[in-house]
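Asks: What follows is a protein structure lacking sequence information:
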């Protein structure tokens, strides 16, 4: 098993983050938010460096016009994005994985990632062909992690062609 490693692209926060809505502001750094998919209400605490910026958006009403999560911010220390409520982020965010398997070539180098239910992201044309011809036709599970037999079957197909698939477990977003 390989560990999930977030590359801070922000795509998850612009998609699933759209379902995180502020219900009530408690202080300049504390809010009650709601996951509009599950109805779960949870408290969040904004890290100090983003508190004023988020507070201004909430007061001005700009928070409601965002297409993604209000707590997603550009990383001031480098490329990508960061979460302004990372230590108190909701379960939806803690459990999210944007890829479920890393596929390695014969040299042990990462050659692709399985995303979604059974899609692949790869620049390797041979791996793309194998995936489209042999893996895609398999009935896909609701979630790859929920069907170990499906993952074993996919790994066997990859191994037969000189690749190695490793399911992603743990890690933090």
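Replies: Nice, thanks for sending it over. Values in this document were obtained by computation on a predicted structure and should not be read as measured data. Numbers count the residues shown, from 1 in each chain.

Asks: all contacts plus neighbour counts: C-alpha atoms, from now on.
Replies: Will do.

Asks: Just the buried positions in the biggest strand by length in the chain, please.
Replies: Secondary structure of the chain per DSSP state E: the longest strand is strand 164-172. Buried residues in strand 164-172, counted by 16 or more other CA atoms under 10 Å: 164-168.

Asks: mind putting the residues you listed in JSON lines, distance to residue 99 included?
Replies: JSON lines is the format used below for those (distance: CA to CA, whole Å):
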{"residue": "164", "distance to residue 99": "16"}
{"residue": "165", "distance to residue 99": "12"}
{"residue": "166", "distance to residue 99": "11"}
{"residue": "167", "distance to residue 99": "9"}
{"residue": "168", "distance to residue 99": "7"}
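
Asks: hold the first one in mind and look at this next one:
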């Protein structure tokens, strides 16, 4: 089950209605015509069961939003993120984009990231996520997938 966007209706012809658990928004999206084949190939998400249902990776590992032209507003505002990092008040302070690109919006989180980074070396994707999330949560942050 996807934890951010959930397809609530398949209207056919690559058109879907999605619900965003984070914002509560409901939006109709359509797979970009040049990305039909990429959308059909779900193999790149085998290890990411909670990823956005429209995220795909090409054979070089580059991430693609297959509904980029009609993507929800929250995606336009936040860019494509796998993990959203919130402070204790629920305000965005950072995010993890694509596979492991960490983006901090303030110095406190940037400094924490510099301390965390060495502990993540050599971990597989699941371990990397778990270690990062556990450390962030222990430091008072909330994390959304």
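Replies: Now that the structure is in, tell me what you want to look at. Note that the coordinates shown come from a computational prediction; the quantities given were computed from them, not determined experimentally.

Asks: what's the TM-score for these two chains?
Replies: Here the superposed chains carry a TM-score of 0.47, computed using TM-score structural alignment, normalised by the length of the second structure; 89 aligned residues with a CA RMSD of 3.6 Å.

Asks: Closest one of the buried residues of strand 164-172 of the first structure to residue 91 of the first structure?
Replies: residue 168 (18.0 Å; CA to CA).

Asks: quick one on the thing from earlier: could you list every helix and strand in contact with the longest strand of the first structure?
Replies: strand 2-5, strand 99-104, helix 148-160 (3 or more CA pairs under 8 Å, 6 or more residues apart in numbering; DSSP states H and E).

Asks: could you give the angle of that strand to strand 99-104?
Replies: Orientation of strand 164-172 of the first structure against strand 99-104 (axes from the mean of the first three to the mean of the last three CA atoms, to 10 degrees) gives an angle of 140 degrees.

Asks: and the angle from strand 164-172 of the first structure to helix 148-160?
Replies: On the basis of the same axes, to 10 degrees, strand 164-172 of the first structure is oriented at 130 degrees to helix 148-160.

Asks: Check which residues of the one helix or strand residue 83 of the second structure maps to are buried.
Replies: Assigned by DSSP states H and E, residue 83 of the second structure falls within strand 81-86. By neighbour count, with 16+ other CA under 10 Å as the criterion, the buried positions of strand 81-86 of the second structure are 81-86.

Asks: Closest one of those residues to residue 28 of the second structure?
Replies: For these, the nearest to residue 28 of the second structure is residue 81 (19.7 Å; CA to CA).

Asks: where along the first structure do the helices fall?
Replies: Ranges of helices within the first structure are 11-15, 48-60, 91-95, 125-130, 148-160, based on DSSP state H.

Asks: Specify the stretch among those that is closest to residue 119 of the first structure.
Replies: helix 125-130 (9.8 Å).
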